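1. need coordinates for the following:
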Amino acid sequence: MSDVTPTAAAPSGPPGAEPTTPPTTPPATGLELRTGAVPRRQVASWALWDWATQPFNSVIVTFVFTALYLTGSSFLPAEVAALDAGDPRREQALAGLTSGLGAWITVAGVLVALLAPVLGQRADVAGRRKAWLGGSTVALVVCMLALFAVRADPAYFVLGAVLIALGSVASEIAGVNYNAMLVQVATPGTVGRVSGLGWGLGYVGGIVALVLVVVADLADWWGMPTDDGLPYRVIAVGCALWAAAFAWPLFRYVPEAPAADRPRVGLLRGYVRLWRDVVELFRTSRPTFWFLLASAVFRDGLAGVFTFGAVIASVSFGFGSTEVMVFGIAANLVAGVSTIAVGRLDDRLGARAVIIASLTGLVVAGLAVVGLHDLGKGVFWAGGLLLCCFVGPAQAASRSFLARVTPAGRESEIFGLYATTGRAASFLAPGLWTLLIALTGATIWGTLGVVAVILAGLLLMLAVRDPRAAGAARG
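-> Purely as a prediction, here's the structure:
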């Protein structure tokens, strides 16, 4: 009995949903249609793309370029930058940079939400996932190269923020097609470990890139001039070259997906088809529909862990800039190792079990960081790294779960919806974070906002049926 066949007669979905009966013959998934083993070179080449592009997220977006450069004093007017660190005018100006970057990233999120599922649909129908992945990967590399032009001057702030936002759009669109290709390099018995390998290599790639940055910083950039933001601009170029150097094996060794047996339509007509497809998804592949909703919530909480982790470390626990980068290295290492290791449990126990266990661990670790805050930095090192142990497995298992329940020939479209639903809920963790800090006046309490979103996602996930377990029960 296949481990991906949804239950035919039992109603599914969160408590209180209308009990309806899906068709007795649900559409086959891409994994069900795969026969034979996948060559290891294809698996490794696919997973290496995660390694190649991760420095954009870890080095540019999270820990270095935006956190230490683009939203720092280099982009303040000279008279404001000269003020003491605690001066309210200086702090307000820095907050303006942070909110400005956030506004551009929000625009990027809206673009992803509008474009991802329709562009994914077009890639499925044309059988051009790899072509779309290649184009968006090139766009990401170009955005990183262009960051070299962002000089340490307030006049260049908007350019930097726009390039970061465009890079985020390219990264997300690329991720849609990359995730969809999971069914091309995995079988029902290996999808968990293959997904975990990709996520794990991504984290390890982030580690190596961050280590190189820390070494360069400790070596005073080997005599490189540090004015005009040159080290940070060189870092961006290095990340671009890294992506180009390691992404190419996927395009050389992983075959293109066949075209789906569906007629092509124009871009605007694609939105009409998308709506009909969502309705059909609810009717014929109920686990996919409910999982998209549940994962939208808990993935926003997972994103909040990394988005605000460095802020909590520096503001609430007094970490310096070097300590933040060192913690980032340790965090990526722990996340990478745990993700690769737990991938095998995904194949044995099912993705749903891994997701639920990971989300439970995140809630417990997050509460511990807040409750034991007064004990000092050691609490964040222990609790923060424990959080990272669970983030990666939850992310990788989410990808493998969706691959197990997505109808064949619609992978890019469904992973586009995966990106869209995630964007639709992306206000939850930042909103609760901001609200709790505003109410309490202390950054550490914002952590509870992230924990609350993860907990809500956990409760929703408990109502999502596991097709693998259902198939085993009928078999």
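2. can we go C-alpha only for contacts and neighbour counts from here?
-> Noted.
3. can you tell me how far Leu448 sits from Leu385?
-> Per C-alpha to C-alpha, to the nearest Å, Leu448 is found 17 Å from Leu385.
4. ugh, wrong one, Ala103
-> Going from Ala103 to Leu385 by C-alpha to C-alpha gives 30 Å.
5. so for those two, which residue has more residues nearby?
-> Leu385 (21 against 15; other C-alpha atoms under 10 Å).
6. wait, isn't that one in contact with Gly328?
-> No. Contact criterion C-alpha atoms under 8 Å: Leu385 and Gly328 do not qualify, at 9.6 Å.
7. give the contact list for the residue located most distally from the centre of the chain.
-> No residue in the chain sits farther from the centre than Glu79, which is 38.3 Å out by C-alpha atoms, centre = their mean. Applying C-alpha atoms under 8 Å, 6 or more residues apart in numbering to Glu79 gives no contacts.
8. quick one: name whatever helix or strand follows the strand or helix carrying it.
-> Glu79 is located in helix 78-81, with elements delineated by DSSP states H and E. Using DSSP H and E, the helix or strand that follows helix 78-81 in sequence is helix 88-126.
9. how close does the residue most central in space within the chain get to Trp49?
-> With the centre of the chain defined as its mean C-alpha position, the nearest residue by C-alpha atoms, centre = their mean is Ala303, 6.7 Å away. Applying C-alpha to C-alpha, the value for Ala303 to Trp49 is 20 Å.
10. second input sequence below; structure requested for side-by-side comparison:
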Amino acid sequence: MSELTPAAGYSGLAEAKAPATKGQILAWASWDWGSAAFNAVMTTFIFTALYLTGDAFGGADHASAVLAFALSVSGVAIALFAPVAGQRSDRNGRRRLWLGINTLLVALLTASCFFVQPHESYLLFGCLAIGAGHVFAELAAVNYNAMLLQISTRSTIGRISGFGWSAGYLGGIVALLIVYYGLIAPKVGPFGITDQDGMTYRVVALFSAAWIIIFSIPVLLAVPEAKADPAEPKVGFLRSYADLFRTIARLWQTQRHTLYFLMSSAIFRDGLAAIFTFGAVIAVGSFGFAKGDVLIFAIAGNVVAAVGSISAGVLDDRLGPKTVIVISLGGLLVSGTVLLFAEGKTAFWIFGLLLCLFVGPAQSSARTFIGRLAPEGHEGELFGLYATTGRAVSFLAPMLFGLFIVWFGAQRWGIIGILIVLLAGLLMLLPVKAPARNESAHATA
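-> As a prediction, the model looks like this:
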């Protein structure tokens, strides 16, 4: 397999820099642990699956469609702002600052879901809050992903990236256990909380906001601020877009396969996001999962995903990220197709867990693919493009999911829309050259 090496001026990961301490790596991964409260508790397994898409908001089919379209709108906003946000944080040396600001905004939007009362009139507000949270979560992730290059080298980036993803999954397990056994399962929870007026789930939003803030603090303290390049001129916000287009033109001339990967990953990552967004919704609405079933599956799924991410991180450093992504997408397509026609909870358990096994590796290796090519001092800009291309089509999977529900009149058929997106991403990825990898990638981090 031919490999893609960084073009002139795009040095990628350096082996000569001083290695990060274990404390810095743990602090960096702590952010992923904290973000699980938004990704797992709010978006995937609890708030949207058990509350926002429930009968009180117009039924699973109607509420799922509204949520899908709200997430499509948020994708447009991410596509517009992510690359310039990353570029400007690189240029101004404010990567850590903007990570903190955007994470705080995610926490505040999460907390605002406390005001979503169980009535259809609150559905749009809840969906918009979740959608806006996705916008700022992605903007935070641009800077977070760029920090990966501050704490890794070409021979360790796969394992460190996989460790970060696994921390997110394990953090999701802990948060879900606390939420379920502390708030949802008891008839009367702490401070006399009950499910009257949806208060149980509304308090979950407050818990999630606090979780996000607490576990975002370590990375802000332990990983130093990226230094601004004194040679880079200060430019205005609109001028940043002109610079962005020049960067894209330069990549087209010198690193065309980097752009090809950005386009292919835009497609398949949208499918991966849809699996997490709508997986639990489908489990409840189409396979008859109860609240307790969702929690148990979420725990098992996160464990499987964490194991997959860590294992794939080692394979990433040995075989390269493209190999890991291709295998993962193939596994997702097979598992998803079987699940489309399967019946019963047992089938969802088997093939749903297989989906979890493959999603994490694909996400982690997509990040390292870009990380191996990111230019020193411009990491945020390239990860901003990574976020933008991903969100430029982020309306696609939610839209197809919603449209297939409308066309066939049942939630289950939304799976077809997700499978179409994953297949398109895989086909676009196959001709892309793999990034160069260090032959000593198997060395201990």
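11. thinking again about what came up before, off-centre distance for the helix holding Glu79 of structure 1?
-> Offset of helix 78-81 of structure 1 from its chain centre (C-alpha atoms, centre = their mean, to the nearest Å): 36 Å.
12. so where is stretch 228-238 of structure 1 in structure 2?
-> Counting by TM-score structural alignment, stretch 228-238 of structure 1 pairs with residues 197-207 of structure 2.
13. and Leu396 of structure 2, what's its match in structure 1?
-> By TM-score structural alignment, Leu396 of structure 2 lines up with Leu428.
14. please name the residues that touch its match.
-> Val297, Asp300, Gly301, Val453.
15. which of those fall within helices?
-> Secondary structure from DSSP state H places Val297, Asp300, Gly301, Val453 of the contacts of Leu428 of structure 1 in helices.
16. top of those by neighbour count?
-> Counting neighbours by other C-alpha under 10 Å, Gly301 leads those with 29 neighbours.
17. what does that residue align to in structure 2?
-> Using TM-score structural alignment, the partner of Gly301 of structure 1 in structure 2 is Gly271.
18. just Gly198 of structure 1 next, same as before
-> For Gly198 of structure 1, the aligned residue in structure 2 is Gly164 (criterion: TM-score structural alignment).
19. nearest spatial neighbour of its match, chain-adjacent residues omitted?
-> Leaving out its chain neighbours, the residue that sits closest to Gly164 of structure 2 by C-alpha to C-alpha, 6 or more residues apart in numbering is Ala29, at 4.6 Å.
20. could you list the buried residues of stretch 63-78 of structure 1?
-> Using 16 or more other C-alpha atoms under 10 Å as the test for burial, stretch 63-78 of structure 1 gives 63-67, 69-76.
21. rewinding a little: Ala167 is in contact with the residue nearest to Gly164 of structure 2, correct?
-> Yes. When contacts are counted by C-alpha under 8 Å, Ala29 of structure 2 is listed as touching Ala167 (6.1 Å).
22. shared neighbours of these two, anything?
-> With contacts taken as C-alpha under 8 Å, 6+ apart, Ala29 of structure 2 and Ala167 have no neighbour in common.
23. what residue in structure 1 is paired with Phe237 of structure 2?
-> Using TM-score structural alignment, the partner of Phe237 of structure 2 in structure 1 is Leu267.
24. before we move on, what about Lys17 of structure 2?
-> Looks like Lys17 of structure 2 aligns to Thr35 there (TM-score structural alignment).
25. contacting residues around its match?
-> Thr187.
26. which SS state does it fall under?
-> Taken by DSSP: H, G, I helix; E, B strand; the rest coil, the conformation at Thr35 of structure 1 corresponds to coil.
27. equivalent analysis for Pro6 of structure 1, please.
-> Looking at Pro6 of structure 1 with three-state DSSP, the answer is coil.
28. burial count for it?
-> Under the neighbour criterion other C-alpha under 10 Å, Pro6 of structure 1 is assigned a count of 29.
29. so what does it match up with in structure 2?
-> For Pro6 of structure 1, the residue aligned by TM-score structural alignment is Leu4.
30. now Ser398 of structure 1
-> Residue correspondence to structure 2 (TM-score structural alignment): Ser398 of structure 1 is matched to Ala366.
31. just the element for its match, please.
-> Applying DSSP H and E, one finds Ala366 of structure 2 within helix 344-371.
32. packing partners for that helix?
-> Where contact means 3 or more C-alpha pairs under 8 Å, 6 or more residues apart in numbering; DSSP states H and E, helix 344-371 of structure 2 is packed against helix 157-179, helix 256-287, helix 291-319, helix 321-341, helix 379-392.
33. and among those helices, the most buried is which?
-> helix 379-392 (a mean of 27; mean count of other C-alpha atoms under 10 Å).
34. list the helices and strands that one packs on?
-> Helix 379-392 of structure 2 packs on helix 60-92, helix 123-147, helix 256-287, helix 344-371, going by 3+ C-alpha pairs under 8 Å, 6+ apart.
35. the longest one vs helix 123-147, what angle?
-> The one in question is helix 60-92 of structure 2. Relative orientation of helix 60-92 of structure 2 and helix 123-147, computed by axes from the mean of the first three to the mean of the last three C-alpha atoms, to 10 degrees: 40 degrees.
36. one more: the last one?
-> Computed with the same axes, to 10 degrees, the direction of helix 344-371 of structure 2 lies at 40 degrees from that of helix 123-147.
37. got the buried residues for helix 344-371 of structure 2?
-> Buried positions in helix 344-371 of structure 2, judged by neighbour count with 16+ other C-alpha under 10 Å: 345, 348-349, 351-371.
38. Provide the aligned range in structure 2 for the helix holding Glu79 of structure 1.
-> Mapping helix 78-81 of structure 1 onto structure 2 (TM-score structural alignment) gives no aligned residues.
39. relative to Gly171 of structure 2, how far out is the residue nearest to Phe237 of structure 2 when sequence neighbours are not counted?
-> In space, and not counting its chain neighbours, Phe237 of structure 2 is closest to Val84: 7.8 Å by C-alpha to C-alpha, 6+ apart. Noted for Val84 of structure 2: a distance of 30 Å to Gly171 of structure 2, by C-alpha to C-alpha.
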